[in-house]
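1. Turn this into a structure:
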Amino acid sequence: MGVDTSNLRRIVAASAAGIAALQGATAVKALRDGRRDYVDPIWGPGLGVAAVTSAALGSGDPVRRWTLAAVTSAWAARLAKHTLASVRSKDEEDQRYTEYLGDAGPAEVVRKVFVTQGVAQLLVSAPIQLAAASTLPASARRWLFPAGIALMVAGTAIEATADRQKEAFMARDRDERPDVLDTGLWAYSRHPNYFGDSCVWVGAWVASAASPPAWTTLPAPAAMCYFLVFATGAKRTERRMQDRPAFQDYQRRVSFFVPLPPKKG
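-> Take a look at the predicted model:
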């Protein structure tokens, strides 16, 4: 019982190749169109590529590897649709990339954006790759697999619901729209979409952790949570909104990340 290391090497190599192909094709179009934010919609699909590749090539428990592939693919497809709609709604690239890259040349853009995201996709999907090459133990530890899948499904539902609520809020007439979204899931967390996303990847690790060697992939969900909270997610949004009085009041009332009952007053 353990990991088929030769199979794991094949999975990692094939996943890396698939991710590289996706990133490379997107980079060509992004540089041609002057839209470096094209990288955003392929974040989910790149992880989906790794999950499906792992399931197809893996020698581990077939139910686990295909269940992980199915849930990851469903999450990735929804996120891709959501982010692609956001990119298409703008005539110019997201300001984040303009500020970060400035007049950077093609080689620097590829390195800083597409290579960096590709490496991150390979890291974040590490638990799924390891699970595909691992057997499930006969002990009670095997129940971590369904527990992790349940967390992934719940996280996907939370993220999707939060995104729909935000889309409905932003679609309202500007004169009738409140200064801050504080209803629905947004009444319990200031970043329920990012929280749901974190649950997906912690859940993938838990499902993988049914096999003892999976503890070695703990940096994967830790890195994902870091991205979502500090690097590109919640903290960045907070800094952008910090000067708005309505948002300052929202900060006092509503939990930062983990959904909790809002404070009174």
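2. all contacts plus neighbour counts: C-alpha atoms, from now on.
-> Will do.
3. Check whether residue 16 really touches residue 122, as I assumed.
-> Yes - between residue 16 and residue 122 there is a contact under Cα atoms under 8 Å: 6.6 Å.
4. Overlap in contacts, those two.
-> Taking Cα atoms under 8 Å, 6 or more residues apart in numbering as the contact rule, residue 16 and residue 122 both touch residue 50.
5. Tell me which stretches of this structure form strands.
-> Assigned by DSSP state E, the strands in the chain number zero.
6. Identify the residue nearest the geometric centre of the protein.
-> Centroid-nearest residue in the chain: residue 197, 5.4 Å away (criterion: Cα atoms, centre = their mean).
7. now the other sequence, so there's something to compare against:
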Amino acid sequence: MFDPAAFLWSGAALLLIAVVSWLMSLAKDDVSIVDSLWSLMFLVSAAVYANLAEQTGPRTILVLVLVAAWALRLSAHITARNHGQPEDYRYQEIRRNNEPGFRFKSLYIVFGLQALLAWVISLPLVVAISGQAIPGPLDYAGVALWVVGMYFEAVGDFQLARFKKDPANRGRVLETGLWRYTRHPNYFGNFTLWWGFFLLALSAGG
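-> Down below sits the predicted model:
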């Protein structure tokens, strides 16, 4: 069941996060902070949906736990990876292409856009959390997909971080572990676990 009011409140919450994080980026003169906040935007959306749901059941708690586990791990990983590093080269390029005035433009080019994407992508979450259908086979399939996706994303990130940490691997391409089977296991994992959320939403009555 789609809850339009909850969806709108989620959008307002993400807009607030975008503005606050933009102000923080001005103090640091670095917009890379948005990467650490990206997954947390989904956790905020899920919390809003659960708080405004007419009823809460096992699926509501399950989805909240799954979103929290994914969001917190990914945010911690990106924060640790970026700690002590200069602004990500992607944002440096965006900055160069949008001067003069990038400090203001970044509010909508970077932070507003990320908030909008997170809001739209979170649509399956509002359905999964608000739906009242009795849990069934699709829920189990969704959880199974989430587990597979989370494994690929987390292990893929770990293997790549360990590979890059070794100076001997500078300029080389990782071709062992999960990276032997897919060029980007972390992206594959993220894609897969979101299919899991889609199945949970479908089971909830979406």
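8. Fetch the TM-score of the aligned pair.
-> TM-score of the superposed chains, computed with TM-score structural alignment, normalised by the length of the second structure, equals 0.91; 203 aligned residues with a Cα RMSD of 1.8 Å.
9. Quick check: the residue nearest to the centre of the first structure vs residue 204 of the first structure, distance?
-> Relative to residue 204 of the first structure, residue 197 of the first structure is positioned 11 Å away (Cα to Cα, to the nearest Å).
10. Show me what residue 205 of the first structure lines up with in the second structure.
-> With TM-score structural alignment defining the correspondence, residue 205 of the first structure maps onto residue 198 in the second structure.
11. What is the burial count for that match?
-> 23 (other Cα atoms under 10 Å).
12. What residue in the second structure is paired with residue 87 of the first structure?
-> Using TM-score structural alignment, residue 87 of the first structure sits opposite residue 82 in the second structure.
13. which residues touch that match?
-> Applying Cα under 8 Å, 6+ apart, no residues qualify as near residue 82 of the second structure.
14. ok, it to residue 34 of the second structure distance?
-> 11 Å.
15. what's around residue 31 of the first structure, how many residues?
-> Residue 31 of the first structure has 15 neighbours, counted by other Cα under 10 Å.
16. Quick check: the residue nearest to the centre of the first structure touching residue 159?
-> Yes - counting by Cα under 8 Å, residue 159 is a contact partner of residue 197 of the first structure at 6.0 Å.
17. For the second structure, which segments count as helices?
-> For the second structure, the helices defined by DSSP state H cover 4-28, 33-52, 58-82, 89-97, 102-106, 113-121, 123-130, 137-165, 185-204.
18. List the buried residues in the last one.
-> Buried residues in helix 185-204 of the second structure, counted by 16 or more other Cα atoms under 10 Å: 185-186, 188-204.
19. One more: the third one?
-> Buried residues in helix 58-82 of the second structure, counting neighbours by 16+ other Cα under 10 Å, are found at 59-60, 62-64, 66-68, 70-71, 73-75, 77-79, 82.
20. Likewise for the fifth one?
-> Of the residues in helix 102-106 of the second structure, those buried by neighbour count under the rule 16+ other Cα under 10 Å are 103, 106.
21. Relative to residue 113 of the second structure, how far out is residue 45 of the second structure?
-> In this view, residue 45 of the second structure and residue 113 of the second structure are 16 Å apart by Cα to Cα.
22. All set, thanks.
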